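Asker: structural data only, the sequence is not supplied:
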């Protein structure tokens, strides 16, 4: 497979269409009309990194096509490849970002981290902004506000789940890669998307690489969250064992917020429950120290004026 001709590489411009095979395949598989957009000129960055940007058009609802209720949307893909190998027939690695709700990370120049390793192993890397994020028809308060009702908004958002993301990936695989099998790398929610991909299109995948806790297939939400609560209780116990001076501070902050919640600089209100959501940090590798540092800053920072008026929503001590 040749991605771009030699002349195009020299000119560093995208062709009008990457592969004629793509659109015909998509029409046959009910993905609707697939287009290739020359969104920007290709760039060669330090570290022999060639970066190209692709935009394809897919239906919001893959089940009915672009003529359906919500029409179509754009999916943005950034391609990374060593400039010296840009014309080679390389295996393709598609990265699925964690979240949900976050675009793929932007490349560094020279490449670093896992992208450096993938390129060194001979992959052509595709960074997908999952639908609704980044440059893939982002879902915003403004875009949702254009819909007629909350019910309409909810119906629209049902098309931004893993099953739709995976079908976008299939559009990318056929429209940009000529139907070539993909190696998938999934981080967190991206790994959950890979499980959906393996369920729906197993023949499309060369290999799947996970960097996440495997989804609890066959387990109920009650079982999963019950186990999660037990794990968080243990993490809280270990945190306060390491930083016993934070016990009383957390209790003081919770009591203060219960009596007088605080207005936050960017809007919203800091309530006891919102404060206690900092406990999410305890699930990360350096979370104990990060949480302790935040509490230390709270201890040293002059207190802002309260919003005035108490708000319910969760008192009590508990972990950070």
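Answerer: All right, it came through fine. The shown structure was predicted, so the numbers you read here are calculated from the model rather than taken from an experiment.
Asker: CA only for contacts and neighbour counts going forward, please
Answerer: Will do.
Asker: do you know how far residue 33 is from residue 138?
Answerer: In this view, residue 33 and residue 138 are 20 Å apart by CA to CA, to the nearest Å.
Asker: show me what the one helix or strand residue 56 maps to is packed up against.
Answerer: Taking DSSP states H and E as the definition, residue 56 sits inside strand 49-59. Contacts defined by 3 or more CA pairs under 8 Å, 6 or more residues apart in numbering; DSSP states H and E place strand 49-59 against strand 43-45, strand 72-82, helix 162-177.
Asker: could you check the angle strand 72-82 makes with that strand?
Answerer: 160 degrees (axes from the mean of the first three to the mean of the last three CA atoms, to 10 degrees).
Asker: spatially nearest residue to residue 52, not counting backbone neighbours?
Answerer: Among residues not flanking residue 52 along the chain, residue 42 sits closest, at 4.6 Å (CA to CA, 6 or more residues apart in numbering).
Asker: how many neighbouring residues does the one you found have?
Answerer: Counted by other CA atoms under 10 Å, the residues lying close to residue 42 total 19.
Asker: hang on, residue 97 packs against residue 186?
Answerer: Yes. With contacts counted by CA atoms under 8 Å, residue 97 reaches residue 186, the gap being 6.3 Å.
Asker: so residue 219, which of the three states?
Answerer: What DSSP: H, G, I helix; E, B strand; the rest coil gives for residue 219 is coil.
Asker: want to compare, so here's the second one:
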């Protein structure tokens, strides 16, 4: 008898939430390693949602009322799904006749979440690294296919395939799905996720560091006084924290390098103001008390999610490793240190060497220093080093197959600091049949911040004709 690839462990009774959504909670069991299906298993959590309708005449139980599934592929890697009532897909897609499935990837949300504590149960650093090698997009797609086959086993053929909607890292996962299991897909939507198919993190960072430099210039143009204020705050951090940094409430340390990680906000709507407001808050503390208040340190600590979602830092560079034969080797550090704007990533850098030049913030890069200063990541430094040295990553994409793609693909590409627009165009040219809405007026997270524009464009690509 063939092994069970995925098993539905439980399904809750449907319950109603605001927005007229009927929600179910589902738990699945899948192999940790799909190439060894009879060994260790893990659990995956999902919620499904449909528009609640109370018809005048109830349909016959014999009628097939199952709507086709639309699966949301979350960004990250590392973050679980929102509740259905908080997902923009509930508002814009359920009226189209779908049943929305929000499946937490393995290692995220409620699906065997990765933390320093849960990884300790796996073993030492080498065992942890080997475990995490099974948490990239190639294995996530196998989970998705296993769950699809389980959920649609008794459905008619026209409902066995499902639609996917991938945001950011979810878009990268969608392209992996299109590469290796397109037979399971009816259509694919991709927003902010047309990442390069054959460039590793070092090559990608060459582009994204340039985008980040542009956003820094926009920041200092909007807030020119912050050129001096940021450097002053950085000097006070060194004065108050010494070599180690200023202690944070959860156990890590605020250092100059951590301060400059706030630039990850520059890639989203309101990101310049978000960083400026925190700088103002920090300066106000220093002006009045010559220390940072707990509220300010807590605001800084909560701004970046490394401690609550360490898988983001652990797998950030590995998620760009498109195939075997090379290692990431802390590409964020190597590329950044080669740029004059990021001299502060070098070991011999001093604040006084800047002169009149501004301190530039980094974006979504994950340099190694985070594993010295973040309370959760400190415990995983050896594991991260092993992953950074690994050079036998499985392939993430089949470029030849994408060039013959027959699944309808609808994508949105933006003025994007995280997924370079030039690389996105190159990727789009390599996917047969893709339709792309491109704009420089929206940012990476537009599916959440400007959903009216994004969904209107995507559904127009799907439903209208181009002559």
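Answerer: Good, I have the coordinates. Keep in mind it's a predicted model, so treat the numbers as computed, not measured.
Asker: the counterpart of the residue nearest to residue 52 of structure 1 in structure 2: what's it in contact with?
Answerer: Taking TM-score structural alignment, the alignment pairs residue 42 of structure 1 with residue 14 from structure 2. Neighbouring residues of residue 14 of structure 2 by CA atoms under 8 Å, 6 or more residues apart in numbering: 22, 23, 24, 25.
Asker: 7 Å instead, please
Answerer: If you count contacts by CA atoms under 7 Å, 6 or more residues apart in numbering, residue 14 of structure 2 has them with 22, 23, 24.
Asker: which of those residues tops the neighbour count?
Answerer: With neighbours taken as other CA under 10 Å, the top of these is residue 23, carrying 24 neighbours.
Asker: how about that one, what's its match in structure 1?
Answerer: Match for residue 23 of structure 2 (TM-score structural alignment): residue 51.
Asker: same question, residue 272 of structure 2
Answerer: Residue 272 of structure 2 maps onto residue 288 in structure 1, by TM-score structural alignment.
Asker: before we move on, the earlier item: quick check: the match of residue 23 of structure 2 vs residue 127 of structure 1, distance?
Answerer: Counting by CA to CA - residue 51 of structure 1 and residue 127 of structure 1 are separated by 11 Å.
Asker: follow-up on the earlier one: of the contacts of residue 14 of structure 2, just say which sits nearest to residue 1 of structure 2.
Answerer: When these are ranked by distance to residue 1 of structure 2 (CA to CA), residue 24 comes first, at 30.9 Å.
Asker: shouldn't the closest one be in contact with residue 12?
Answerer: Yes. Residue 24 of structure 2 is in contact with residue 12 according to CA atoms under 7 Å; the separation is 5.6 Å.
Asker: all strands for structure 1, in order.
Answerer: With DSSP state E as the criterion, structure 1 has strands at 43-45, 49-59, 72-82, 92-96, 124-129, 182-187, 205-211, 262-263, 269-270.
Asker: could you redo the ones you listed as CSV and give each row distance to residue 66 of structure 1?
Answerer: CSV is the format used below for these (distance: least, CA to CA, whole Å):
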stretch, distance to residue 66 of structure 1
strand 43-45, 32
strand 49-59, 4
strand 72-82, 5
strand 92-96, 24
strand 124-129, 20
strand 182-187, 25
strand 205-211, 26
strand 262-263, 43
strand 269-270, 41
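Asker: closest one to residue 241 of structure 1 among those?
Answerer: Here strand 269-270 is closest among the strands of structure 1 (CA to CA), at 26.3 Å.
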